[in-house]
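Novice: sequence? don't have it. structure:
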C-alpha cells in the first residue's frame, strides 16, 4: 500500500502546533506497519538546507503561471522519503508558514496552499518525476483541502482521506481566487467548494474526500453539533458514516523523561525522585522561588480564547495567594499576552511568562512542573495533556474533544486512595469558577505525597504512543481501498 501524506508543517523542520508533531510521528509509525509512505511539504525558507542531500526530481507546471521544482530527501531522523515543493516566490520568506512577521496572514495563502494541494494531486497520476504513485492520499487540515478536488479533476485513481485537526481554521478566501487556482466555475456552489460566498479549502476537503477523519472520537461527535461545527455541522452529519475519530498519539522517543536530552536529570514511573531535581532546575532557570509549598503549574500553549487561558488568568490571583507558582510559555492574542505579563510583574518569583516558542523549554516545563493546565473551550485532540501523562505532570483539562478521551478524572476515595483509572483532573463544566474548584482539588491531592505519587504513576502507565493509533489508520486505509 502506497501512501502520500500531505502536510503544511512537520516536526522537526517547521512547527507552529500539534499538526507538526502528528505529521512527524504518524508517518513513521505507519511505516512500521509495512506502508510505503512519502510525505509532501512546501520548501519554506531554510528547509532544504536542513535536509540531507536533497535531490532535484524535476519540475511541474501546476498552474498557468507557476512552474515549481520538486526535491526528494528524507525526513530527518528517519528513512521516510520527503518531497519538497520549491517555489521561492511563495515559500522562501521570513515569518511562519501561515503568517508574516507582523502576525497577519500572508495575503497569497490561497495560492501557497493551492499549490501544495495541486502538486499532491499531480503526483498521484503518471508524471515525469517518479514512477511511484500513491494508492491513497492523506490530506491534513485546510491547507491541503483542495487536494481531493484536484484528484477528481485529474481523474486520479488514488483514494483520498481528509483529516480535520481543527475545524475552526477553515481557509476561507475571496471567491475570485477560484480562477487563479483553476477551479471549475460550476463547482462554486453549496454542492461543491463554495461556503457562504467564499472559496473554502476546508469545505472542499470535507465535500470531495472519499473519507474523513478527525483526531479524537469525542471531537468527531462534537463537530456534528452547532456548538462545534462552525457552519459545517450539516455536511458532517450528512457524511457521518464516512467520518472516523482516531485519537492521536505522541512520539514516545522524543517525549521520554528517561532520556529527554533537554532535561538536566531523568526519571521513570518507578524512579520518580529525579523529577524533583528537574523542577528545582526549572525554578532556578526561570527565576522562581525554590521554597514554594504549593505546586508549580505549567502552560505551554497558544494564548487564545479557544485554549481557555483567559479563565486561568482571571482566577490566577486566588491560586497564587494559596502558594501556587505558574510557568507559561506561548504566544497569541496580544491582550492575553499582556494580561500574563502583568501577572509576572505583580508576582515576581512566583509567575514567569515567556512569550514565543522554545522547544527545549517546552520539554523542561513539561517535566519540571507538577500540574499542566488545559482548560480549552474546545480541543480536537491536544497533545500536551499526553506529554503530561508521559512525564508524570498531572494534566488538568476541560471535558471536551481529545482531552476527554485521554484523561480520566476521579476523586479521593473513603480509604484515602485514588481510583486506579484516574490519570488527571477533569473539569465537569467550562467556566472560571469550575476551573478554580478543580485546581483546588488538584492542590489538595498534591499536598498528600502518597496520593500524588500514586496519581503520577497511574498517569505514566498510560499508553500514549502512536502504535495503537497507527493500527487504526492502517485499518481505515484498508477499508478505503477495499483490501
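Specialist: Here it is on my side, so go on. Being a predicted model, the structure only gives us computed values, none of them experimental.

Novice: can we go C-alpha only for contacts and neighbour counts from here?
Specialist: Fine.

Novice: nearest spatial neighbour of residue 223, skipping sequence neighbours?
Specialist: Leaving aside its sequence neighbours, residue 223 sits nearest to residue 229 (C-alpha to C-alpha, 6 or more residues apart in numbering; 4.2 Å).

Novice: Return the residues in contact with that neighbour.
Specialist: By C-alpha atoms under 8 Å, 6 or more residues apart in numbering, the residues touching residue 229 are 167, 222-223.

Novice: where do the helices sit along the stretch 51-200 of the chain?
Specialist: Per DSSP state H, counting those that start in this stretch, the stretch 51-200 of the chain carries helices over the ranges 88-91, 109-122, 147-153, 177-180.

Novice: Need those helices in a markdown table (columns: distance to residue 71 and mean neighbour count).
Specialist: Converted to a markdown table, these look like this (distance: least, C-alpha to C-alpha, whole Å; neighbours: other C-alpha atoms under 10 Å):
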| stretch | distance to residue 71 | mean neighbour count |
| --- | --- | --- |
| helix 88-91 | 13 | 15 |
| helix 109-122 | 12 | 24 |
| helix 147-153 | 20 | 24 |
| helix 177-180 | 24 | 15 |
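
Novice: ok, second structure coming up, stack it against the first:
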C-alpha cells in the first residue's frame, strides 16, 4: 500500500508517500526492520512518477535511506524504457551511517538479482550496504563540502568505503550546504532579547547579559563567553575539551554548553558546572529558542570536531557575529578561516591537529585578541559578512543538473 499526497507551495509541487505499517512510529530510524522500511520507500519513489504521469529528468537522493533509488533506476531501465534516460544524483551527508543489512534482503525484500552482490556492487563484507549502492549506481555523486569530498577518499575518513569512492571519484563533487538567511537573521529573530545587524552590533551585548541572567552566571558584558551547541558525542571533539577544561577555566571567562548525548560527556559538563558555578553553565537538553540566544550572546563558538562533513552551527555563529573556533576538517575548513590581524583577513580561529593543547593555544590566541576591543569588533564584522547562504551552492547544483541532462 502506498498513499500519495501532494501540496503546492511557492510554485513547487511536493509529494508525500504514506504507509502507516512502516512509518507510523515515534521515530524515523533505529528499528529492526529499517532495511525493509527504506527499501519500500526507495522503490515507491522510483515508481511514483509512472503513476502520476510525471517523468523526472533527475532524481536526487540523500544518504543511505534513499540510496537504493539509484540502483532501482538502473535495474528497472533494463526492462522498461521509461527509466532509461532518468538520471540520478546521490549526496553523502555523513559516510559513517551506511545502512548495512543481512544479504537475505537481496531477493526477499529488495527483489533484485544476486548479480548486484559483488565487490564493486552492493556487497560489503558479506552484507548489503545501501550507502554503497548510492555511491556505485548514481550518475553523479556529491558530498556536502569540498574538503570532505577529498577526505573520504582516504582510509581515516573513508569508513571502509574509501576504495570504492576512489574508483568513483570522477563523478564526485563537493558542494557546501548552506543556511536560510531569513530563518537565521539576528535583526529579525524573534527568539532574541535584542535584535541587531552590522549597523547595531553593540546590541549584541544585551543578549550576553540576558544569557548570563538566564543561566545564573555573574553578569558582566565584558567577560568573554565561549559556547557549544552540540550533540555530546566523541565525533564532536569533546575528548579534547575534557583534556584541557580545567586549564582553560583558569582563564577569566564563562563557558556555556547546550545539548544532549553520551552520558559520560553529560556527566563531565555537570561536574564542571558544579566545580566552577560562576564560570560554567551546562544545559543538558536542547531548546531551539535557547540555542538562538546562545548564538547571539556568546563571543566564541567552539567546534573541535574529529570529523565534520559540513557543519551548520559554525555558519549560524558567523551569521550572528559569534566567532567560531574550529578544527580544520571537512566543511569547517571550507567556511572558517584563521584571522590574521596584520592583513585583516579571516573570520575565526582554527587549529589543524586533533590535539587538546593545540586547541587550547588557539583559544588563548582568541582570548588575547578579545581584549583588543577595536580588533575584535573588526573580526565580528568580517564574520557577519561571511556568505553561507544557499545562493552559490544552488548555482553549483544547477550546473551539475544541467551537465547531467545536457540542457
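Specialist: That came in fine, so what should we check first? Note that the coordinates shown come from a computational prediction; the quantities given were computed from them, not determined experimentally.

Novice: With distance to residue 335 of the first structure as new columns, can the helices of the stretch 51-200 of the first structure be given to me in TSV?
Specialist: Below are the helices of the stretch 51-200 of the first structure laid out as TSV (distance: least, C-alpha to C-alpha, whole Å):
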stretch	distance to residue 335 of the first structure
helix 88-91	30
helix 109-122	26
helix 147-153	37
helix 177-180	33
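
Novice: From residue 38 of the first structure, how far out is the residue nearest to residue 223 of the first structure?
Specialist: Noted for residue 229 of the first structure: a distance of 31 Å to residue 38 of the first structure, by C-alpha to C-alpha, to the nearest Å.

Novice: Equivalent analysis for residue 388 of the first structure, please.
Specialist: 30 Å.

Novice: Chain neighbours aside, what residue packs nearest to residue 382 of the second structure?
Specialist: residue 347 (5.6 Å).

Novice: Nearest residue to residue 80 of the first structure in space, ignoring adjacent ones along the chain?
Specialist: Leaving aside its sequence neighbours, residue 80 of the first structure sits nearest to residue 74 (C-alpha to C-alpha, 6+ apart; 5.3 Å).

Novice: One more: residue 248 of the second structure?
Specialist: That would be residue 360: by C-alpha to C-alpha, 6+ apart, it lies 7.1 Å from residue 248 of the second structure.

Novice: And the one you found, what's its match in the first structure?
Specialist: Matched by TM-score structural alignment, residue 360 of the second structure corresponds to residue 436 in the first structure.

Novice: I am assuming that match contacts residue 317, so please confirm or correct that.
Specialist: No. Using C-alpha atoms under 8 Å as the test, residue 436 of the first structure is too far from residue 317 to be in contact (10.6 Å).

Novice: who has more neighbours, these two?
Specialist: Using other C-alpha atoms under 10 Å as the criterion, residue 436 of the first structure and residue 317 rank with residue 436 on top: 19 against 14.

Novice: gap between the more buried one and residue 322 of the first structure?
Specialist: Residue 436 of the first structure is 12 Å from residue 322 of the first structure, by C-alpha to C-alpha.

Novice: Kindly report the same for residue 481 of the first structure.
Specialist: Using C-alpha to C-alpha, residue 481 of the first structure is found at 57 Å from residue 322 of the first structure.

Novice: now residue 161 of the first structure
Specialist: Residue 161 of the first structure is 49 Å from residue 322 of the first structure, where distance means C-alpha to C-alpha.

Novice: what do you get for residue 3 of the first structure?
Specialist: The spacing between residue 3 of the first structure and residue 322 of the first structure, counted by C-alpha to C-alpha, is 53 Å.

Novice: Next: residue 313 of the first structure.
Specialist: Taking C-alpha to C-alpha, one finds residue 313 of the first structure at 15 Å from residue 322 of the first structure.

Novice: and what of residue 391 of the first structure?
Specialist: Distance, residue 391 of the first structure to residue 322 of the first structure, using C-alpha to C-alpha: 25 Å.

Novice: Looking at the two, which has the bigger crowd around it?
Specialist: Set residue 391 of the first structure next to residue 322 and count neighbours by other C-alpha under 10 Å: residue 391 wins out with 28 against 13.

Novice: what's the counterpart of that one in the second structure?
Specialist: Checking with TM-score structural alignment, residue 391 of the first structure has residue 320 as its match.

Novice: Sketch out the strands for the stretch 301-450 of the first structure, chain order is fine.
Specialist: In order along the chain, the stretch 301-450 of the first structure carries the following strands (DSSP state E, counting those that start in this stretch): 325-332, 351-355, 371-374, 394-398, 425-427.

Novice: Find the one among those with the highest mean neighbour count.
Specialist: strand 394-398 (a mean of 30; mean count of other C-alpha atoms under 10 Å).

Novice: Within its local environment, how many residues does residue 53 of the second structure see?
Specialist: 8.

Novice: And it? What does it align with in the first structure?
Specialist: Residue 53 of the second structure maps onto residue 131 of the first structure when the alignment is built from TM-score structural alignment.
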